[in-house]
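*Asks:* Sequence below, structure please.
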Amino acid sequence: MTVAVTGATGQLGRLTIARLKSLLPAGGIVALARNPGKAADLGVEARAFDYDRPETLAAALPGVERLLLISSSELGKRAGQHRAVIEAAKAAGVGQIVYTSLLHADRSPLSLAEEHVATEAMLAESGIPYAVLRNGWYAENYTGAIPAALAHGALIGAAGEGRISAAARADYAEAAALVLAGEGHLGKAYELAGDEGWTLAGLAAELSAQSGRAIPYRDLSQADYAAALTGAGLPEGLAAAIASWDAGAAQGALFDDSRTLSRLIGRPTATLAEVVAEVVAEAVRDAL
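*Replies:* Sure, this is the predicted structure:
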């Protein structure tokens, strides 16, 4: 069996391939990347795969029986890019597709949902057997703000008291590898999220405990949070989108208590304390 992973040099792609190598022979794994040279350290075959060159995609898929379609990172372009991949997979005779979607995509209020719902519809129309991994928020989406919180003495956001069932990126990667390499998953849509739901105030409290400093959470309005992100150097469009996702979290868009992810990977997902400890330890190393 030959499996291939799109976006293989991205953070999720790299972790997924590492896990796949523990499940399958490396010779049966293909890394698909815009720049295959960046995949040289993955230890598997790498092929050029550029979403923006749809006419070239099918040529990269001969022999691939199962394809993990990791959603594109280019918001607003995803639907067209995903359609090109699905059409190329069909032309190349790929037998199965596993797609990384969004938690509760079919009813999510987040702006991200539209392109995921469109892609799920494309898969259903393609005739290719498929499975959907509706990934919740990566814990790293929030722990990435820890260095700034330590530098400025506060964690900011606009999520109010919304509970966020985030999981570590490695947990989602393990699920992707297991579904891609396993059996019995076709036709299913898995709602994947962390075992525990925490608030941003809870994140700030955990950061305070582990850093030995008082790091409060300051809840801002959506507009003020967007302005703060813009002031920190983010493009206005991205800042507005991130602030809107926090506002969605305040309404419960990022919460799920089904524990589907931990059942799928056969172990508890990483805890808040664990993901914070990893970032705090890295911040300490960087400061030395």
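*Asks:* going forward, measure contacts and count neighbours with C-alpha atoms only.
*Replies:* OK.
*Asks:* how about the helices of this protein, start to end?
*Replies:* Using DSSP state H, the helices of the chain run over 11-20, 78-92, 113-126, 140-143, 146-152, 169-181, 200-211, 222-231, 236-250, 260-265, 272-287.
*Asks:* and the fourth one, what other elements does it pack with?
*Replies:* Helices and strands touching helix 140-143, as assessed by 3 or more Cα pairs under 8 Å, 6 or more residues apart in numbering; DSSP states H and E, comprise helix 272-287.
*Asks:* how much does the helix it packs on deviate in direction from helix 200-211?
*Replies:* Computed with axes from the mean of the first three to the mean of the last three Cα atoms, to 10 degrees, the direction of helix 272-287 lies at 50 degrees from that of helix 200-211.
*Asks:* quick one: Leu203 and Glu274 touch, right?
*Replies:* No: contact criterion Cα atoms under 8 Å: Leu203 and Glu274 do not qualify, at 11.4 Å.
*Asks:* Which one's more surrounded, those two?
*Replies:* Leu203 (21 against 13; other Cα atoms under 10 Å).
*Asks:* what's the distance between that one and Glu278?
*Replies:* Noted for Leu203: a distance of 13 Å to Glu278, by Cα to Cα, to the nearest Å.
*Asks:* cool, and Leu272?
*Replies:* 10 Å.
*Asks:* try Ala113
*Replies:* 30 Å.
*Asks:* Kindly report the same for Pro147.
*Replies:* Per Cα to Cα, Pro147 is found 12 Å from Glu278.
*Asks:* Quick check on these two: which one has the bigger neighbour count.
*Replies:* Per other Cα under 10 Å, whichever of Pro147 and Glu278 has more neighbours is Pro147, with 16 against 11.
*Asks:* which one is the more buried one nearest to, not counting chain neighbours?
*Replies:* Distance criterion Cα to Cα, 6 or more residues apart in numbering; nearest residue to Pro147, sequence neighbours excluded, is Ala283 at 6.7 Å.
*Asks:* Over to Ser244?
*Replies:* Gln222 is the one closest to Ser244 (Cα to Cα, 6+ apart), at 6.5 Å.
*Asks:* doesn't Gly248 make contact with the one you found?
*Replies:* No: Gln222 lies out of contact with Gly248 (Cα under 8 Å); the separation is 10.0 Å.
*Asks:* residue contacts, Leu180?
*Replies:* Val3, Arg66, Leu67, Leu68, Val98 (Cα atoms under 8 Å, 6 or more residues apart in numbering).
*Asks:* one more to line up against the first:
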Amino acid sequence: SRSTMPLVTRNIEPRHLCRQTLPSVRSELECMTNITLANVIRQLGSLSKFAEDIFGELFTQANTFASRVSVLVERVDRLQVKVTQLDPKEEEVSLQGINTRKAFKSSTTQDQKLFDRDSLPVPVLETYRTCNTPPPLNILSPYRDDGKEALKFYTDPSYFFDLWKEKMLQDTKDIMKEKRKHRKEKKENPNRGNVNPRKIKTRKEEWEKLKMGQEFVESKDKHGPAGYPSNMVYQNGSIGSNESMDMNCYPPPPQTDSIVPPPPSFPDDSLPPPPLEF
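*Replies:* Predicted coordinates for the structure are as follows:
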């Protein structure tokens, strides 16, 4: 987990009750008891002060919330009266009248300068005022050759804002670079995303097939496309090779041991007469 620096808004003082040097007295135990009781009373006073501050902030926030709720209740009451007075049977609004009306525009104002110096809570402001001022290093800025402020090497309030701005600018550059890369790839390969989709069979095509007769459809489905047997045609429409076909669909080869019948003999009378000599 990421470790965060805690921001302590209220410190109860004194933190240590008995850590003090004793003066030269005859009864050290009695002196230490009185010092401890006095520090306890001081802690109770500091606690009561912070409690009053906390309850004051809660009262201010509750008062602001109550005022916002009262304004919202008034708006709801006015809207309720306006809705009950509307009668759709009597008031007919035409389409032209709807288009000519102005659109609703909210009049709420957004809060700004939330992290201004004046918006600091009182305990944080008191803690800030107790801090030591930075050393006057700005007197060394005119002697620098790089033009940077010397005080920013010691303390820089705008460091986190500059870091956030640099990160946002880098993210914007990366996004623009990625868009240019995709645009360039799209120009080089315009048909990259165009894939020939599979043709979808519709009911109209089925009726077109049945228009010529059921026997033509059955014979076409039986033989497959282009007259090929159906066992050579795959589901994607490709034609299989001869090796993938079943050997049972072909007649068996002739046997070498079988006797070849002799050619038919014709009698001499059946021969045609020779051609006449001219």
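*Asks:* Could you get me the TM-score between them?
*Replies:* TM-score for the superposed chains, counting by TM-score structural alignment, normalised by the length of the second structure: 0.14, backed by 69 aligned residues with a Cα RMSD of 6.3 Å.
*Asks:* picking up where we left off before, gap between the residue nearest to Ser244 of the first structure and Thr143 of the first structure?
*Replies:* 19 Å.
*Asks:* which stretch of helix or strand covers Met176 of the second structure?
*Replies:* Secondary structure from DSSP states H and E places Met176 of the second structure in helix 159-188.
*Asks:* Now the element after that helix, going C-ward?
*Replies:* That would be, after helix 159-188 of the second structure and using DSSP H and E, helix 203-211.
*Asks:* which other residues reach that following helix?
*Replies:* Val217.
*Asks:* in stretch 46-60 of the second structure, what counts as buried?
*Replies:* Residues of stretch 46-60 of the second structure classed as buried by neighbour count (16 or more other Cα atoms under 10 Å): Ser46, Leu47, Phe50, Asp53.
*Asks:* can you check stretch 140-153 of the first structure too?
*Replies:* Glu140, Thr143, Ile146, Pro147, Ala149, Leu150, Gly153.
*Asks:* Turn the residues you listed into TSV, including distance to Ala92 of the first structure.
*Replies:* Output for these, formatted as TSV (distance: Cα to Cα, whole Å):
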residue	distance to Ala92 of the first structure
Glu140	35
Thr143	40
Ile146	44
Pro147	45
Ala149	48
Leu150	50
Gly153	53
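*Asks:* and of those, the nearest to Ser262 of the first structure?
*Replies:* Sorting these by how near they are to Ser262 of the first structure, with Cα to Cα, puts Glu140 at the top with 17.8 Å.
*Asks:* how far away is the closest one from Ala175 of the first structure?
*Replies:* 17 Å.
*Asks:* For Arg203 of the second structure, grab the count of nearby residues.
*Replies:* 8.
*Asks:* what does Ala18 of the first structure give?
*Replies:* Residues near Ala18 of the first structure, counting by other Cα under 10 Å, number 18.
*Asks:* same thing with Ile98 of the second structure?
*Replies:* Neighbours of Ile98 of the second structure (other Cα under 10 Å): 10.
*Asks:* tell me which element it falls in.
*Replies:* helix 95-100.
*Asks:* Quick check: buried residues in the helix or strand following that helix?
*Replies:* Remark: after helix 95-100 of the second structure, the chain's next helix or strand is helix 122-129, criterion DSSP H and E. Across helix 122-129 of the second structure, burial judged by 16+ other Cα under 10 Å covers Pro123.
*Asks:* What strand or helix carries Lys82 of the second structure?
*Replies:* Secondary structure assignment for Lys82 of the second structure, by DSSP H and E: helix 28-85.
*Asks:* Now do that helix and helix 122-129, the angle between them.
*Replies:* 130 degrees.
*Asks:* list the helices and strands helix 28-85 of the second structure packs on?
*Replies:* Secondary elements touching helix 28-85 of the second structure (3+ Cα pairs under 8 Å, 6+ apart): none.
*Asks:* Arg277 of the first structure is in contact with Ala209, isn't it?
*Replies:* Actually, residue 277 of the first structure is Ala. It isn't Arg. No: using Cα under 8 Å, Ala277 of the first structure is not in contact with Ala209; the gap is 10.1 Å.
*Asks:* Between these two, which is the more surrounded one?
*Replies:* Neighbours were counted for Ala277 of the first structure and for Ala209 using other Cα under 10 Å; Ala277 has more, 17 against 13.
*Asks:* That one: what's it in contact with?
*Replies:* Per Cα under 8 Å, 6+ apart, neighbours of Ala277 of the first structure: Gln210.
*Asks:* how near is it to Thr143 of the first structure?
*Replies:* Ala277 of the first structure sits 10 Å away from Thr143 of the first structure, going by Cα to Cα.
*Asks:* Over to Ala249 of the first structure?
*Replies:* 16 Å.
*Asks:* Equivalent analysis for Arg134 of the first structure, please.
*Replies:* Plainly put, Arg134 of the first structure is 21 Å away from Thr143 of the first structure if you go by Cα to Cα.
*Asks:* can you check Leu207 of the first structure too?
*Replies:* 9 Å.
*Asks:* So for the two, which residues contact both of them?
*Replies:* Val276.
*Asks:* From the contacts of Leu180 of the first structure, keep the buried residues only.
*Replies:* By 16+ other Cα under 10 Å, the contacts of Leu180 of the first structure give Val3, Arg66, Leu67, Leu68, Val98 as buried.
*Asks:* correct me, but the fourth one touches Leu12?
*Replies:* No: in terms of Cα under 8 Å, Leu68 of the first structure does not count as a neighbour of Leu12; the distance is 11.1 Å.
*Asks:* Okay then, goodbye and thanks.
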